[in-house]
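[1] For reference, the sequence and a predicted model appear below.
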Amino acid sequence: MIDKVLIEIDRALKTLTLEPTEKRVRPDASIQENSSLSTPNKKINAQYMRVNHSGEICAQGLYRGQLFFNRNALIKSELEKAADEEADHLAWCNKRIEELGGKTSKLNPVLYTSSFIIGAFNSFVDEKSNLGFLAETEKQVALHLTRHLGRVDKNDIKTIHILKAMKADEEGHESSAIAMGAKELNPLAKKIMGKASKLMTKTTFYI
């Protein structure tokens, strides 16, 4: 158990301090930067991408937490696959923020830690509930990305392509969790998750 804890601490530090690298090519790689984007719109889009970057920090913490007590080989495989795809999202968001002249959130260490604890708790309590929590999380993230797609500058095609690719992955993760037998969460749990998500998005937009 001590070894597992040390491994997770090391992984957390790397996630929070090292520049992320992607395994898949960025969805916007073939698209040229739009030189007509105004400075104010770049700033706003960078803030939206900062929120999404923090969401991916949460995802990394959540998946690592869900894997911590997991003993199901199939679930382990699916969680690791999803975590890899989320790591791509993290790298895409990080680079796009830089290109737009923005910065990542100072709250990321807190977000990673709290997400890890939540994930570990769910994996310890019940396998099906763990999958249910994962499915609901991915559903809410996909809805959140849909809102961002409606708010970013329509001339920022690069950012839009990244968000669309991320949304497709999140919907796939939700479907995988459901296919593995995810137990639907009760309305109160969904409401609490929604409130927590709104708090995270509002704070990381500015901090």
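    Perfect, I can see it now.
[2] okay, CA-based contacts and neighbour counts for the rest of this
    Fine.
[3] for the biggest helix by length in the chain, which positions count as buried?
    In the chain, assigned by DSSP state H, the helix with the most residues is helix 39-68. By 16 or more other Cα atoms under 10 Å, the buried positions in helix 39-68 come out as 42-68.
[4] packing partners for it?
    The contact analysis (3 or more Cα pairs under 8 Å, 6 or more residues apart in numbering; DSSP states H and E) places helix 39-68 against helix 2-17, helix 73-99, helix 108-125, helix 187-206.
[5] also this one, for the comparison:
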Amino acid sequence: MSTRQLTSFDRWMVAAQRGLEVALAPDPKGARPSPKPADDAMGAPLEGVARAHAAGLMRVNHAGEVAAQALYHGQASVTRDPSLRKHLLEAAVEEQDHLAWCAERLRELDSRPSRLGPLWYAGSYAIGAMAGRVGDRVSLGFVSETERQVEEHLHSHMDRLPAEDARSRAIVAQMSADEAAHGAAARAAGGIELPGPVRLAMRGVAKLMTSLAYWV
């Protein structure tokens, strides 16, 4: 029995369904267990302003993981290189771990993910697909620069999280290590350095997303 080849509309519908699953899943699952503090001591429960601030930062990180998966899915959807597609989809799977960890931590903080998740996914998917259409080396360079900026962003969260929030710090530290590995792999695979104006535009988009996701 023959199988029908997917049309462009079919592919967009599949992407939309995947985006809704990533952005709106109430309890996303990851392959790896959520990181815990080295001494496995959760510390005293956060209260008041400290808890709200930690939740805001972890909501930003959750939104970033929705966007990261969308970028990888968008890039994978347009590349003609099977090895690059495999690389991108494997990275997306690891981002799913991060998404699950952030969602779990938000529940522990009696908070919720950003309500704008579908918007973060749709916009990032479109950006990833556009970057991928320029060429594979540019696509890999986009991955490298994205991960470099995300790593900087996560380092800043280590300074901004409440000192007593060892649980969130353990999650952010592992996420940062994973993002650094993704960026290094993209550069090793041939990713090029993006022009300064492109890097600056990426920072501007990221700033808008993080500012909104902290609150909404």
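    Perfect, thanks for sending it. Quick caveat: nothing in here was measured; it's all calculated off a predicted structure.
[6] Would you pull the TM-score for this pair?
    The TM-score (TM-score structural alignment, normalised by the length of structure 1) is 0.96; 207 aligned residues with a Cα RMSD of 1.3 Å.
[7] rewinding a little: can you redo the helices and strands packed on helix 39-68 of structure 1 as a markdown table with mean neighbour count and distance to residue 170 of structure 1?
    Converted to a markdown table, the helices and strands packed on helix 39-68 of structure 1 look like this (neighbours: other Cα atoms under 10 Å; distance: least, Cα to Cα, whole Å):
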| stretch | mean neighbour count | distance to residue 170 of structure 1 |
| --- | --- | --- |
| helix 2-17 | 12 | 20 |
| helix 73-99 | 19 | 9 |
| helix 108-125 | 20 | 17 |
| helix 187-206 | 14 | 15 |
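[8] counterpart of residue 12 of structure 1 in structure 2?
    The alignment partner of residue 12 of structure 1 in structure 2, by TM-score structural alignment, is residue 19.
[9] My read is that that match contacts residue 70, right?
    Yes. The pair residue 19 of structure 2 and residue 70 passes the contact test of Cα atoms under 8 Å, sitting 7.2 Å apart.
[10] what residues do these two have in common as contacts?
    Counting by Cα atoms under 8 Å, 6 or more residues apart in numbering, the residues touching both residue 19 of structure 2 and residue 70 are 121, 122.
[11] residues near the counterpart of residue 35 of structure 1 in structure 2, how many?
    Counting by TM-score structural alignment, residue 35 of structure 1 lines up with residue 44 in structure 2. Neighbour count of residue 44 of structure 2, defined by other Cα atoms under 10 Å: 9.
[12] do you know how far the closest residue to residue 44 of structure 2 other than its chain neighbours is from residue 42 of structure 2?
    Nearest non-adjacent residue to residue 44 of structure 2, counting by Cα to Cα, 6 or more residues apart in numbering: residue 164, 7.5 Å away. Counting by Cα to Cα, to the nearest Å, the gap from residue 164 of structure 2 to residue 42 of structure 2 is 9 Å.
[13] How about residue 132 of structure 2?
    42 Å.
[14] same check, this time on residue 195 of structure 2
    Counting by Cα to Cα - residue 195 of structure 2 and residue 42 of structure 2 are separated by 43 Å.
[15] give me the element the counterpart of residue 182 of structure 1 in structure 2 is part of.
    Counting by TM-score structural alignment, residue 182 of structure 1 lines up with residue 191 in structure 2. For residue 191 of structure 2, there is no helix or strand it lies in under DSSP states H and E.
[16] residues in structure 2 aligned with stretch 134-153 of structure 1?
    Stretch 134-153 of structure 1 maps onto residues 143-162 of structure 2, going by TM-score structural alignment.
[17] which residue is nearest the middle of structure 1?
    In structure 1, the centroid-proximal residue (Cα atoms, centre = their mean) is residue 56; its distance is 2.5 Å.
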